[in-house]
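A.B. asks: When you get a sec, could you give me coordinates for this:
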Amino acid sequence: PDDPLSLLTDRERDVLELMAEGRTNKAISERLAIAERTVEKHCTGIFGKLGLEAGPHDHRRVLAVLRYLNA
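C.D. replies: Have a look, this model is predicted:
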């Protein structure tokens, strides 16, 4: 797709929006009233859908937020 953000579920978008506010996984879990492990699963989904693979020098969280902010 032209816009990989369109692949995100509503909840993944909620998580990404809170990531963009600089919130930690713990803070996101408290804000959304979900388990911190669930936030981690959403982050994994976000990274996968945005094509952000894990690497030793990649900051996937920052890259995901940048894509969100530039959309």
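A.B. asks: For the rest of this, base every contact and every neighbour count on C-alpha atoms.
C.D. replies: Fine.
A.B. asks: Mind giving me the packing neighbours of the helix or strand harbouring Ile28?
C.D. replies: Using DSSP states H and E, Ile28 falls within helix 25-32. Applying 3 or more CA pairs under 8 Å, 6 or more residues apart in numbering; DSSP states H and E, we find helix 25-32 packed against helix 10-20, helix 36-49.
A.B. asks: Just the buried positions in the first one, please.
C.D. replies: Judged by neighbour count using 16 or more other CA atoms under 10 Å, the buried positions of helix 10-20 are Glu12, Arg13, Val15, Leu16, Glu17, Leu18, Met19, Ala20.
A.B. asks: for comparison, sequence B:
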Amino acid sequence: MNRFVSNLPASFPVASGKVRLRGALIEIDETTGHALRITRVDEPGAIESAATEPEPRIDIEQAPSPEQT
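C.D. replies: Next up, the predicted model:
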């Protein structure tokens, strides 16, 4: 919350445990600027969060050179 109050950049910790996507979709009338519909979004994340997936490893010696690609 401090990030939004102070308008200064702040880092967020990586999520662990059950991950969810939460937010709202707002359909707006372009002529009036009023909201026509507000839909709540609450979706479960993947079984494993991205934080637990290992980084892909590339063997530099085995990687193709730019001329080969």
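A.B. asks: Just give the TM-score of the two.
C.D. replies: Superposed pair, TM-score by TM-score structural alignment, normalised by the length of structure 2: 0.18. Supporting alignment: 26 aligned residues with a CA RMSD of 4.1 Å.
A.B. asks: on that earlier part again, distance to Leu69 of structure 1 for the helices and strands packed on helix 25-32 of structure 1 - can I get that in a markdown table?
C.D. replies: Output for these, formatted as a markdown table (distance: least, CA to CA, whole Å):
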| stretch | distance to Leu69 of structure 1 |
| --- | --- |
| helix 10-20 | 8 |
| helix 36-49 | 14 |
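A.B. asks: do you know which of those helices lies nearest Leu66 of structure 1?
C.D. replies: Counting by CA to CA, Leu66 of structure 1 lies closest to helix 10-20 out of those; the figure is 8.1 Å.
A.B. asks: what helix or strand is Ile38 of structure 2 on?
C.D. replies: Assigned by DSSP H and E, Ile38 of structure 2 falls in strand 35-44.
A.B. asks: Check which helices and strands that strand sits against.
C.D. replies: Against strand 35-44 of structure 2 (3+ CA pairs under 8 Å, 6+ apart) you get strand 20-28.
A.B. asks: got a list of contacts for the strand it packs on?
C.D. replies: The contact list for strand 20-28 of structure 2, computed with CA atoms under 8 Å, 6 or more residues apart in numbering, reads His34, Ala35, Leu36, Arg37, Ile38, Thr39, Arg40, Val41, Asp42, Glu43, Pro44, Gly45.
A.B. asks: residue contacts, the fourth one?
C.D. replies: If I follow you right, that is Arg37 of structure 2. By CA under 8 Å, 6+ apart, the contact list for Arg37 of structure 2 reads Ile26, Glu27, Ile28.
A.B. asks: Let me know the angle separating the strand holding Ile38 of structure 2 from strand 20-28.
C.D. replies: If you take axes from the mean of the first three to the mean of the last three CA atoms, to 10 degrees, strand 35-44 of structure 2 sits at 170 degrees to strand 20-28.
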